[in-house]
Every structure is written in structure tokens, then in C-alpha cells.
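Enquirer: here are the coordinates; sequence isn't available:
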């Protein structure tokens, strides 16, 4: 019988401490929805007492419904100078109104002396009191034992005593943290076994967790080892993002648990969503995906060598440790590869498009998709553009309007005044040519205004469209200001939220492509809703 494990994602908190990794509140909400869709058990949303953005995120999430995942607020034990009911950090955790609260406390005596500057007994007191105060306010209460492994190596009796106080305070799970990321697997095993003996001696059946950092390139190995020893909860981040060298990489941990270690959880059963989740996080963080990443990288199942290709065609097991489809990835050999067709069929079903398995249209879609990807298009964060691509290939996508030309220019009349931007658009709608002009805060905003101005007379429902996010990615930095760019636009109306993409050497052209797809998607979806 498969052993139950819990997957705890901290991308939105620990992941954002990575260099150059930044997410807006909207990005965090979108990632939360994706993690929930993937079956992640716990989503750590951030530290509500640390900054206004974290507070805004938790307020926003109070209006969101998660189907499976439980949201956790993260914070620290109370300040020694404050009573628990007067501590601002603990109050912020309660105000976040999450079903789960996670706090960390000190396990390493040098941190107690040098960081908190209190006595060892004082630290034990604030661990227990903080948890005891929070206990009535959370359905589940987790305790992160910070620097536990380093603390145990220096002073094992004290490190265990901190866990004892966390149990006394009412914690549901004790998470052993390799905060500095320096532990090697052969050091981790005896420490975990000693903790398990400690719990047995106390008669405690509390669950254990592991939170590993990757400074020694062993975070995944240490996490998997901990699970193999009976630890129940594993914490990590999508793509391993985190401070310094990163955290335990859930895109490697989850498939290993699901496919190789006979473990079970909702996320392990939905491991097929792993690749799309990985790439969505990269896209929203505006970072390039690591093509060489295990399981989810674009090169993870790419075969180039002649001998390898020949063998894989006969039997993929010759050079692949798993079937790529199991994690939502594809095998890359030929442009008309069967796995590429499978991906298109999967998306067609998701979009409600009737596409037969043996339809010749599939091959043309795969070919066009491959050509567009070579140009720099990516659709992980722009599924609306991908759906439009498929419908155009099938001949079912209506041509709502046709662009005849556009122009956008900036002017600055005085150095102490803001720039002025004007956009002009000519397009044809139903045989009628329309010419509009609009001002805006920059060329993209001006183009958006001119496009809406031209179309709203014909399609009043476009007034419902709100552009909520805009991202630009430079695709070939070696060309400097002449580099190709990819633009990702996020839009929404009262029904749904969608992403569109454009690619060009010209940022205005790329933005226009994404804007047009956004409007076309809205019109297409409204038309489909009317037919239902």
C-alpha cells in the first residue's frame, strides 16, 4: 500500500527570496490557483507581517476558493520582549485568516545567543508560548525548526528540547530545516532517526517534515531520504527557487515520490501537470526556463545522438528513465513526433475542441507550433493564444477584424514634463474601415486605447476586458537593444482570466500581437457562451 505524504510549497515565500525572482500579487494568486489545480496540499503564501504586498495577497486570497490546497501564513516566534497577545507578528498571522499557520523558531544555540541575544531557556519559552497562543486560530499549526540539523550537530540535547516545546505548544507537524543547505545525506539519516527515537520516548505521534536548502546540491537527495525514513511532509519550491542556491526542487521531488518511491498524495496523482506548472512559474517570474532541468526541462527527453535516436525510436526505455508524458513533458526527436500530437490532443480536449486522434490537422498544428517556438513564442503562460492558434488551424476561428495599419509615437515637449504618446490605428470590421487615434501612458497603453475605441462600436462587450499584467522578456541579449522580445499580457473579464503572447524584434509589434489575441479571445469566448 502506498504511503501518504504531504507536499508543502513555499515558492511564494522562500522562492521569492531568490535573486531576480519577483512576483506581483496577481502573479501569486495565479500561481496559487495553478498549485491548487496540481493538487499541492499546502501553499505558503508569505509572511503577512513583513511587507504590504504580503498583506494584500492574503486579503485577496480571502476572496478566492481553493479546491484542494490549504493556504498557510508564515512568521516567527514572538519577540522575547513582547507577550504573545501583544506581538505584532503573531497578530498578523491571525489576521491573515488562513487555515494553516507556520512559524519558525531557533534550534541552534548560537542563533539563540547571537541572533536573538537571549538565554536558551528563554528561547524554549517563546517557542511554546507562540504556538500555544496561535493554536486556537489555525486548523493546522506547523513548526519549522530553523537550522535544526546544524543545531543538532552542535548541541543535540538542546535541538531536541526545542522540538519538545513545539509539541507542548500544540504543533501538528515538526519540520526539520537544513537552513544553510550544508548537510549531506549520510549526515541527515542518523539525525532523523534520533528525532524519531526522541518522539517515541515521549509517546508522541506528531508528524515530521523536511525543509532542505541546496547550498551543497543535496536538497532533493536529503528530502527524498527523509521521506524514505518515514518523514511525512516535504517542503520545497517549484523549480527549486530560493535564497542563495535555492530550496528543495519540487519538480524533481514530486515525480520521484510518485513514480519511483510508491508514495501517494493528490499532487503525486496529478504529476502530469508538473511541466506546465514549472514553466508557468518561470514565465510569471519573467525568468528563462532551465532547459536542462530534470523531468520538466525542454531537454529532459531530447535525443540528438544518432545511436540514441535510433534506440529510442525502437524502445524509449533504452535512454529514458520515465515516460515524459507522465510529468506532462514531451520527447523531442522529430517535429511530427507522436508525443507532440498527444500534447495537442490534450489541449484540444481542455479547450472543448473536437479533434479526432487521426486528424491530419494535428500534424499541421504541431508543425506550426514548432516553428513559432523557434521564433521565441511560448504558450505556458498564454494558453489563450494557443487556443486561437488551434482554432485558426481548424478553420473555426472567426475573423472579427482585420488590421490595415498602426502607428505609435512618443514626444517630449519639455524635459520637466512627462512624455506624450499617441497611437493611430486603421482596421476593417465587417467591410467597414475604421480609423481611430488615442493618447496613452506609453505606446502599448495608447495602442490598447485606440484598438478599443475602434472596436467597441461593433463589439460593446470589449469594455469588460481589463488588462491586468504586462511582461516583456528579452530573448537574445547578445543583440542588445536590437534583441527579439516576447510580450506576455494577462487579461480578464467577469467570467475568466487569460494570457496572450507576442514575439517580435519590435516591442510595439509584439505588444500588438498579444493585444489583438486578447481581444479576439474575448470575442470568441463570448460567442461560444451565447451558443451554450
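Expert: Nice, thanks for sending it over. Keep in mind it's a predicted model, so treat the numbers as computed, not measured.
Enquirer: from now on I want contacts and neighbour counts done on CA atoms only, so please keep to that.
Expert: OK.
Enquirer: residue 199 sits in which helix or strand?
Expert: Per DSSP states H and E, residue 199 falls inside helix 185-202.
Enquirer: which elements pack onto that helix?
Expert: Under the contact criterion of 3 or more C-alpha pairs under 8 Å, 6 or more residues apart in numbering; DSSP states H and E, helix 185-202 touches helix 148-154, helix 219-228.
Enquirer: all helices for the stretch 251-400 of the chain, in order.
Expert: 266-269, 274-284, 306-314, 338-351, 360-375, 383-394 (DSSP state H, counting those that start in this stretch).
Enquirer: need the ones you listed in JSON lines (columns: distance to residue 240).
Expert: Below are those laid out as JSON lines (distance: least, C-alpha to C-alpha, whole Å):
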{"stretch": "helix 266-269", "distance to residue 240": "17"}
{"stretch": "helix 274-284", "distance to residue 240": "10"}
{"stretch": "helix 306-314", "distance to residue 240": "29"}
{"stretch": "helix 338-351", "distance to residue 240": "25"}
{"stretch": "helix 360-375", "distance to residue 240": "25"}
{"stretch": "helix 383-394", "distance to residue 240": "24"}
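Enquirer: closest one to residue 61 among the ones you listed?
Expert: Closest approach to residue 61 among the helices of the stretch 251-400 of the chain (C-alpha to C-alpha): helix 274-284, 18.0 Å.
Enquirer: what's that closest one packed up against?
Expert: helix 25-38, helix 250-260.
Enquirer: can we see that at 7 Å?
Expert: helix 25-38 (3 or more C-alpha pairs under 7 Å, 6 or more residues apart in numbering; DSSP states H and E).
Enquirer: ok, and what's touching the helix it packs on?
Expert: Helix 25-38 is contacted by residues 12, 53, 57, 66-69, 267, 270, 273, 277, 281, 284 when judged by C-alpha atoms under 7 Å, 6 or more residues apart in numbering.
Enquirer: hold the first one in mind and look at this next one:
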């Protein structure tokens, strides 16, 4: 590359106040926005996230079903996992998305045709390649240890080499906004080098995630590169990745990069679930996945969390379980009249659902709505039993009960208050003994023995059983005591068990004598449900939650009471 090359001359018109017409300047709300997902590459760099090859293939299929334009699969040659992914991805039958291989510009002093990174990108056979290069002189001189002019040569030569051998090539201008603040002329020269090499799109990266939306917009308005499509790639270190991405779209970006649920290194990347929903529903922009793809958004979000082996973030915009959950009585009363009063969109537009919660903030409207969800349609809202039930629920929540995640425990109290809950057995008491014993090999082992007394079918039942711990022993012996009359009880399985220490303000003592709340999730062959128990004694709290689970199972199965 000679000194006369246009990207070397510095004529980037970086101070132009208005964007030119054409691809580089955007075309308003009618411009199609390309959705570029990097969950499998940037998202996998999240702390505690480890995708297997099979995980990545499954996520790619779901992203294709969602309808994103590009799926960045990883860095070919960087590690055995990405190598295996791209080898197997050749058999993926993607219908809506294009797979992308990611890498860097060639190394200094190495010809493009001899560079191992560029050759691995081409060998992946994806047809679309994204490479990143430096646009901040600080990184060029300190990280790469080369002259700024040589870095421009790397960008130009790498893009030109790849573009001659594949369909599409995108250039990620790493640290672009920090680079522009430090040296706007050089940052634009980096873009021009990629443009002149034949890049199909220039992606402006807020790699450190520290820019503000106003800064993003002000800088983008100064960039005039006709006939080049601009994209945006933001990290979330300042909590503004989504806002910065949307600001860039307002200023002409036609490709948005991000990850599902905001996965990514440090504080993550722009959350595509939020970005896409805002683009289509709030900004009137167009994307190939379209509004018909939006109802899949919540499902994809929760699927990716499942692949990460982590619980979904309840308060996540649009797709979180709490995004359309209503708790305060005043809110619920209004929602039942017109959802627009407290919902900015219809939850079904993004595949989510409205939830009415019951708590100490609830009113009769909450209860009436919950009754409808349970199929109870014939209760008079003025029935005095409702106020008694509401008072009971508020008292229980004051003591530490939480019914948001334990709707089985809630339903049992409703059915009992309305006289709809049969009495399947009578409780007489229980006892649990923990044992610490020495095995033959000298190792200590722990175990527990539980005793329960019930009256089932008019007959006293007294059973003893053992388990790995007190909760296991209690659950085991209760099932043994009940299976004679209710054999279906054996299909109930404990899925998750959580203990929470409750504040002293709830009436209990502090420290090891604190009140505890036990939340347990259960499953049988047809359904899953949650139960709750609260006590100063963790075993008593667990026993209450277990009892609720077994009674709920019997009620839902329509079991005939044996008492």
C-alpha cells in the first residue's frame, strides 16, 4: 500500500456535521437492520459460562429459528472446541441465518496468504467472516508494538485477501470510540483501510463499554464514509450497551451486534432480546426476523440460560418472568380493566405472559384474577371469605412466606378457605434424628432417621425411614406412609431446594436462631410446582413444604380421600 492510497491520506471528513445519503448514511426508519448474534463467541467469554460443542449447535438452531441474520460461531483454530464446532456446523441446515467465522487481521511481517489465522477463517467455509483490527493508536503501539501506518496495512491487506476468497467480510473496529476520542483522524483511517480493502460492513466497537449514548451519537454524526454500511458493537461496562446500540441505529447503523441475555466478558454485551424488541416495537425499524419472530424471543432467552446452567433473570426487560408481573393491588385492579394502564406492550408480542402475584400488597383484584387462573369462576368478589383469606396471606408474608415461587402452597390455602380441599390424612407428628457413624474403613458418614405418625383411612400409621439427610429421610418416610392408599405419590420428585435466612424484623431471633424460608420445586410425570415453609427450625420449614407438595399432588390427581 502506497502513501497515495485514499485510506492513508486522512481525508475522512471526520468533522462533517451531516451524514451523506447512501448506504453509509442510513435511510431512516425504512432501512433494514441486520441482527448479528455473537452469543456463541463473545457470550461464551462470560464468567462461569462453558458451552459444549453440542450446546453451541443447539443454540445456533434456536437462533436460526428466531431469524437473526448472522450467527458468529467462534474463532476457528483458536481452540479445539471451536474447531469441532465449525466442523460439525457444516451439517447445520440453517434456513434464516448465516454462520460467521471470527478472527483477527494478519500478523505483522507475515503475508496474508501465509497467515494461520486468515487461513483458518477461510477453511471454516462459512461464507461470512468477521475480523477485528485496532483503531486506537494506544493499542497499536502498546498491544501490537507496531507503527500506526503498519496497522493500517494489516487491516487493508487482510480484508482484501479474505474478500477475494469469500462472500462477505465485516470489519470490527476494536476500541473505535475510545480511539476516536484520542485521535479521530487515525480512527477514521482504520475504517477507510477496511473499506478500501473491500469490507461489506464496518462495525464500530465500544470495546471497553464506557461510552455514553450522547458520545456515540456525536461521533457517528462526524463519520462520512459513503457506500459503506456501518454497524455497532457495544459492551455493557457502564450499563448502557442497549442505549448506545439504539443511539447508533438512530445515527445510521444498519447492523447491530449483541448476545442473548447480554452474555459477554466482564459486564457483558448489548442484550439482543432488549435491542430487538425496542427496534421493532418502539422505533419502527425493520429486521428480517420481523414482528412474527418476536414471539419466539422469550423462549430463546430462557433456552440460552438453560444452556448456561443458570437461572433466568426475572427482571430482564421484555423476556423476564417479572417483566409483566403485577403485585400491588391498585395496579392489578387497573390491569384487569385495561392492561395498557401498567403495561407498555402486550406480553404476547415477545412470547411472554402476564402474571398476577399475591402478597401483602395484594387486594381482592389479585385474588379474583388468581381464582380465574385456577379455574374458580363462581366466587363473588364480595364474599367475606376473600377478605379472611387476604388477611391470612398478608400475615403469612409478614412472617416470611413467599408465594411468588410457591403457587402450589398458595392454591392449597385458597382451596381450603373456599371449602374445596379434601382432608386426605391427619398429621400426628414427626421426629428426625441425625446420625454420624464410622464406616469399616474409618471414614465418617452422615445419615438421618425420620419417624412420622399419621391417620390415613381412619387408621393410625407409624413409619420409620432413613435418608442421606433429615429432609431426604422425612420425604422418604412420608411417601412410604402414604403410598398404601395413594400409590401415585411415588411419582413426585424433588427438583430444587432453597433456604433463605429471614431478617430479625419478622419476629425471629438473629444469627443461627433466625427464621428460615424453605422453597422447594417439585415435579411428577405431568407438571411441576413449588411449595414453601417458614419456621425458626429448618426441618419444620422443610416438613411444611413437603406436606404441601404431597397434598397438592393428591388434589391435582383428584385422589379419593381415605380419611
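Expert: In hand now; what should we look at? All of these numbers come straight from a predicted model, not from anything done at the bench.
Enquirer: if we can go back for a sec, put the buried members of the contacts of helix 25-38 of structure 1 into a ChimeraX selection.
Expert: Buried residues within the contacts of helix 25-38 of structure 1, by 16 or more other C-alpha atoms under 10 Å, are selected in ChimeraX with:
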select :12,53,57,68,69,267,270,273,277,281,284
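Enquirer: okay, now residue 47 of structure 2: neighbour count?
Expert: For residue 47 of structure 2, the neighbour count with other C-alpha atoms under 10 Å is 13.
Enquirer: which of the contacts of helix 25-38 of structure 1 lies closest to residue 173 of structure 1?
Expert: Among the contacts of helix 25-38 of structure 1, and counting by C-alpha to C-alpha, the member closest to residue 173 of structure 1 is residue 69, at 16.8 Å.
Enquirer: doesn't residue 45 make contact with the closest one?
Expert: No - using C-alpha atoms under 7 Å, residue 69 of structure 1 makes no contact with residue 45, being 11.5 Å away.
Enquirer: picking that back up, and the helix or strand following the helix holding residue 199 of structure 1, how far out from the chain middle?
Expert: Per DSSP H and E, the first helix or strand lying C-terminal to helix 185-202 of structure 1 is strand 207-212. From the chain centre to the centre of strand 207-212 of structure 1 is a distance of 21 Å (C-alpha atoms, centre = their mean, to the nearest Å).
Enquirer: against structure 2, where does strand 207-212 of structure 1 fall?
Expert: Under TM-score structural alignment, strand 207-212 of structure 1 corresponds to residues 229-234 of structure 2.
Enquirer: ok, now stretch 136-154 of structure 1?
Expert: Alignment note (TM-score structural alignment): stretch 136-154 of structure 1 is matched to residues 164-182 of structure 2.
Enquirer: picking up where we left off before, buried set for the helix holding residue 199 of structure 1?
Expert: Buried residues in helix 185-202 of structure 1, counted by 16+ other C-alpha under 10 Å: 185, 188, 191, 192, 195, 196, 198, 199.
Enquirer: now the equivalent of the fourth one over in structure 2: how far from residue 230 of structure 2?
Expert: With TM-score structural alignment as the matching criterion, the partner of residue 192 of structure 1 in structure 2 is residue 220. Here residue 220 of structure 2 is placed at a distance of 9 Å from residue 230 of structure 2 (C-alpha to C-alpha, to the nearest Å).
Enquirer: centre of the chain to stretch 331-347 of structure 1, how far?
Expert: 24 Å.
Enquirer: in that stretch, what's buried?
Expert: 331-333, 335-336, 338-345, 347.
Enquirer: looking at the helices and strands packed on helix 185-202 of structure 1, which is buried most?
Expert: Scoring those by mean neighbour count under mean count of other C-alpha atoms under 10 Å gives helix 219-228 as the most buried, with a mean of 22.
Enquirer: what's in contact with that helix?
Expert: By C-alpha under 7 Å, 6+ apart, the list of residues contacting helix 219-228 of structure 1 from outside reads 185, 188, 210, 212, 213, 234, 247, 248, 249, 253.
Enquirer: how big's the offset between it and structure 2?
Expert: Its matched residues in structure 2 lie on average 0.7 Å from helix 219-228 of structure 1 after superposition (mean C-alpha distance after the TM-score superposition for structure 1).
Enquirer: in structure 2, what stretch matches the helix or strand just after that helix?
Expert: Downstream of helix 219-228 of structure 1, the first helix or strand assigned by DSSP H and E is strand 233-236. Aligning strand 233-236 of structure 1 against structure 2 (TM-score structural alignment) gives residues 255-258.
Enquirer: what about that stretch, distance to the chain center?
Expert: Worked out by C-alpha atoms, centre = their mean, stretch 255-258 of structure 2 lies 17 Å from the chain centre.
Enquirer: quick one: the residue nearest to the spatial centre of structure 1 from residue 116 of structure 1, how far?
Expert: Closest residue to the average C-alpha location of structure 1: residue 281 at 3.5 Å, with C-alpha atoms, centre = their mean. Here residue 281 of structure 1 is placed at a distance of 35 Å from residue 116 of structure 1 (C-alpha to C-alpha).
Enquirer: next: residue 166 of structure 1.
Expert: Going from residue 166 of structure 1 to residue 116 of structure 1 by C-alpha to C-alpha gives 18 Å.
Enquirer: so for those two, which sits in the more crowded spot?
Expert: Between residue 166 of structure 1 and residue 116, residue 166 has the larger neighbour count (other C-alpha under 10 Å), namely 29 against 16.
Enquirer: count the neighbours of residue 428 of structure 1 for me.
Expert: 16.
Enquirer: the nearest residue to it once chain neighbours are set aside: what's it in contact with?
Expert: Distances taken as C-alpha to C-alpha, 6 or more residues apart in numbering put residue 402 closest to residue 428 of structure 1, at 5.1 Å, once the chain neighbours are dropped. Contacts for residue 402 of structure 1 (C-alpha under 7 Å, 6+ apart) come out as 427, 428, 429.
Enquirer: just flag the most distant two among the buried residues of stretch 331-347 of structure 1.
Expert: Pairwise distances across the buried residues of stretch 331-347 of structure 1 peak at 20.7 Å for 333 and 347 (criterion: C-alpha to C-alpha).
Enquirer: residue 384 of structure 1 reaches residue 498, doesn't it?
Expert: Yes - counting by C-alpha under 7 Å, residue 384 of structure 1 touches residue 498, with 5.9 Å between them.
Enquirer: leaving out the residues flanking it, which one is nearest to the alignment partner in structure 1 of residue 284 of structure 2?
Expert: Residue 284 of structure 2 maps onto residue 262 in structure 1, with residues paired by TM-score structural alignment. Spatial nearest neighbour of residue 262 of structure 1, chain neighbours left out: residue 2 (5.3 Å); criterion: C-alpha to C-alpha, 6+ apart.
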